[in-house]
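Enquirer: got a predicted structure plus its sequence, pasted below:
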Amino acid sequence: MRRRTPLTLLVLAGLAALVVTVLVTVTIGPADLGVAEVARSIAGHLGLPVEAVPRLHDAIVWDLRLPRVLTAAAVGAGLAIAGAVMQSLTRNPLADPYLLGLSSGASLGAVAVLVVGVSLLLPVAAFAGALLALVATLALARSGSTLSPARTVLAGLAVSQMAAAGTSFVIFWSSTGDSYREILTWLLGSLAGATWTSVAIAGIAVVVVGAVLVLSATRLDAFAFGDTSAAALGIDVDRTRWTLMTVVALLTGAMVAVSGAIGFVGLILPHAVSSLTGPAHRRLLPVAALSGAVFLIWADTLARTVFDPRELPVGIVTALIGVPVFAFLLRRGKGSAWT
């Protein structure tokens, strides 16, 4: 049996990669910034005694780029955790955080406020839409039977299609002028409007909800062997699945509220990371979170710089990267859980 890399080493390596990624990506852009200057700007705002940074450069770092980079880190971590948990609860390697119709529900809520010009309410409307989609999915899956993985997936698909139809109707009926571009950018996923409020929403959700899910690692491991085996281990399968799916929905709703629907992060990262950590969620979840954070920061950096001064929605970049990676993992996984 191949020995696994110690979890402590993986986490320390992930943290080091994340810190370096944050410092380097904040320097990337039209302004001539260096890593040392970025570090001094951050240290100065944290109250540490360092040499002052020119005011313009300090504003670029602290008010523009750093909130966006940290929001990308939090969203990437949250989506990776949510994807890993959903794949376990549904025993479906193709599951992602949006399986329960959350993305479509959030999109419907967001588009509804964008077309009426109340963009300040976008995070609230997106989060509310995601929660309503969750309630509809779980109610439909629960009706007349237990909450099985297959019924949950089918219910999520139905709710997702209904919400997507509602979104299309709202856009067709009400959208005019430049609102089309704003709506399309949000639907494809974008971190362009990230602020320190976005950092707080996504960061708190990842820390609080992520901790709850990591503490549930043993129960998540039990689901890998099926509902019967999990019940034999003393787990209330139906109640646990309801609870953890609700927790994942809260996490996903917070991520979608600040970034829109960014695909492939929650689908690909858990599979890629599991080759290093193994399937145990106590190891998988923290490493997936760090990997998702680093991945989305770099993806967003590409989105905002490759075609400068024009900017791509980050969801396009994650799809362009995610599809070939998914194909590679699918090819390599012949005969395993992928089949």
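Expert: Arrived safely, thanks for sending.

Enquirer: from now on I want contacts and neighbour counts done on CA atoms only, so please keep to that.
Expert: OK.

Enquirer: nearest the geometric middle of this structure, what residue?
Expert: Central residue of the chain (CA atoms, centre = their mean): residue 79, 2.3 Å from the mean position.

Enquirer: that one: which element?
Expert: helix 66-90 (DSSP states H and E).

Enquirer: same question for residue 248.
Expert: Per DSSP H and E: helix 237-259 holds residue 248.

Enquirer: quick one: buried residues of that helix?
Expert: Buried residues in helix 237-259, counted by 16 or more other CA atoms under 10 Å: 237, 240-241, 244-259.

Enquirer: list the helices and strands it packs on?
Expert: helix 66-90, helix 102-114, helix 122-142, helix 196-215, helix 227-232 (3 or more CA pairs under 8 Å, 6 or more residues apart in numbering; DSSP states H and E).

Enquirer: ok, second structure coming up, stack it against the first:
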Amino acid sequence: MKLALGLAVLILSVGLAVSVGAVSIPLGTVGRIAAHHLFGWGGVDWSAGRENIVWQIRFPRVLLAGVVGAGLATVGAALQSVTRNPLADPHLLGISSGGAFGAIFALMHTGMVLGPLTVPAFAFVGALGATLLVLGLAQMARLKSADRLVLAGVAVSFVIMAAANLLLFLGDPRASHTVVFWMLGGLGLAQWSHLIWPLAVLVPCGVWLWRQSRALDAMSLGDETAATLGLNPGRFRLSVFVAAALMTGVMVAFSGLIGFVGLMVPHLVRLGLGHANARVLPGAAVLGALLLIWSDTAARLVIAPEDLPVGVVTGLAGGVFFLWLMARRD
């Protein structure tokens, strides 16, 4: 029931988010434009300018925000279970930074050598490399506590972002403005053609993680418990990290660095739905989509008609939430 209500709110939020902006468009007009394009229903009783704003600019942006928010929140929920770490999320563990490094390398130094797949592919490789680096450092240093694993991720994130800044410095100055905005998190360049790639990753990886809900529940109880239930903890943890790197890398490739969504949302979902991952994962996807849609809407409205990077909005909210979470754990 709660999930169905969340989906209904999500659908309504998409329409409302498309309707608001520097140019306000009635929700009814938004619905008629969408129905006309999707099903050919109704006559055209709106201007070409409004149709372009709704269908070509705002709809792709809002839908991309929803897909990216769902993906990052799902990754955060899975990482927190598989690492038994309530502070785990793709941003704090350095996965997002690795994805950003790969995307910047592709955008500014290689060109589109793989066509449309270039940036997502390089972002995935970067995210996976950062993931393996964090796991390798944790294994070498025998970092067993959750807090120390996060510290290892933060350290790796700083190093990778320093390397990304070096790539930015050495690249074409004419492209630096776009890349800097992208590094802060931005959805303003969204197009319909962009949606296929994050969707093609979110759906299969999200379904696979959901099907592993019982295994994730077992991992959250510890490796010994998981082993007694027939799991290979090391192999399963690695498979979850690979899925997390794939999802994060592709999301980062199209949205830039958006932090704290994966940290905040799973905790909020657990407050309302409990700790069973069969409910937490789909709940996190819905709430993550809602959070990023409205964060991006706020970013469009704060200094309209200019766009504020959405990463600024989520970073502000996430920083406050992080401090609350740390205080609550104490």
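Expert: Yep, it's here. What you are looking at is a predicted structure, and each value in this text was computed from that prediction instead of being measured.

Enquirer: tm score of chain vs chain?
Expert: The TM-score (TM-score structural alignment, normalised by the length of structure 2) is 0.89; 325 aligned residues with a CA RMSD of 2.6 Å.

Enquirer: before we move on, back to that, quick one: the helix or strand following the helix holding residue 248 of structure 1 aligns where in structure 2?
Expert: Toward the C-terminal end, the helix or strand that comes next after helix 237-259 of structure 1 (DSSP H and E) is helix 265-277. Across structure 2, the stretch matching helix 265-277 of structure 1 (TM-score structural alignment) is residues 261-273.

Enquirer: what about that stretch, how far off from structure 1?
Expert: Averaged over the aligned pairs, stretch 261-273 of structure 2 sits 0.6 Å from structure 1 after superposition, using mean CA distance after the TM-score superposition for structure 1.

Enquirer: what's that stretch in contact with?
Expert: Contact with stretch 261-273 of structure 2 is made by 69, 72-77, 86-91, 279-281, 283-284, 287-288, 291-292, 314, 318, 321-322, as judged by CA atoms under 8 Å, 6 or more residues apart in numbering.

Enquirer: buried subset of those residues, written for ChimeraX?
Expert: Here is the ChimeraX command that selects the buried residues among these (16+ other CA under 10 Å):
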select :69,72,73,74,75,76,77,86,87,88,89,90,91,279,280,281,283,284,287,288,291,292,314,318,322
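
Enquirer: most distant residue from the middle of structure 1?
Expert: Within structure 1, counting by CA atoms, centre = their mean, residue 51 lies farthest from the centre, at 36.1 Å.

Enquirer: now which residue in structure 2 aligns to that residue?
Expert: Superposed on structure 2 with TM-score structural alignment, residue 51 of structure 1 falls opposite residue 43.

Enquirer: any idea how far the helix holding residue 248 of structure 1 is from the chain center?
Expert: 12 Å (CA atoms, centre = their mean, to the nearest Å).

Enquirer: that one vs helix 265-277, what angle?
Expert: For helix 237-259 of structure 1 against helix 265-277, the angle by axes from the mean of the first three to the mean of the last three CA atoms, to 10 degrees is 120 degrees.

Enquirer: now helix 237-259 of structure 1 on structure 2. Mean distance?
Expert: Mean for helix 237-259 of structure 1 is 1.0 Å (mean CA distance after the TM-score superposition for structure 1).

Enquirer: quick check: angle from that helix to helix 196-215?
Expert: 160 degrees.

Enquirer: OK, contacts around residue 154 of structure 1?
Expert: Contacts for residue 154 of structure 1 (CA under 8 Å, 6+ apart) come out as residue 141.
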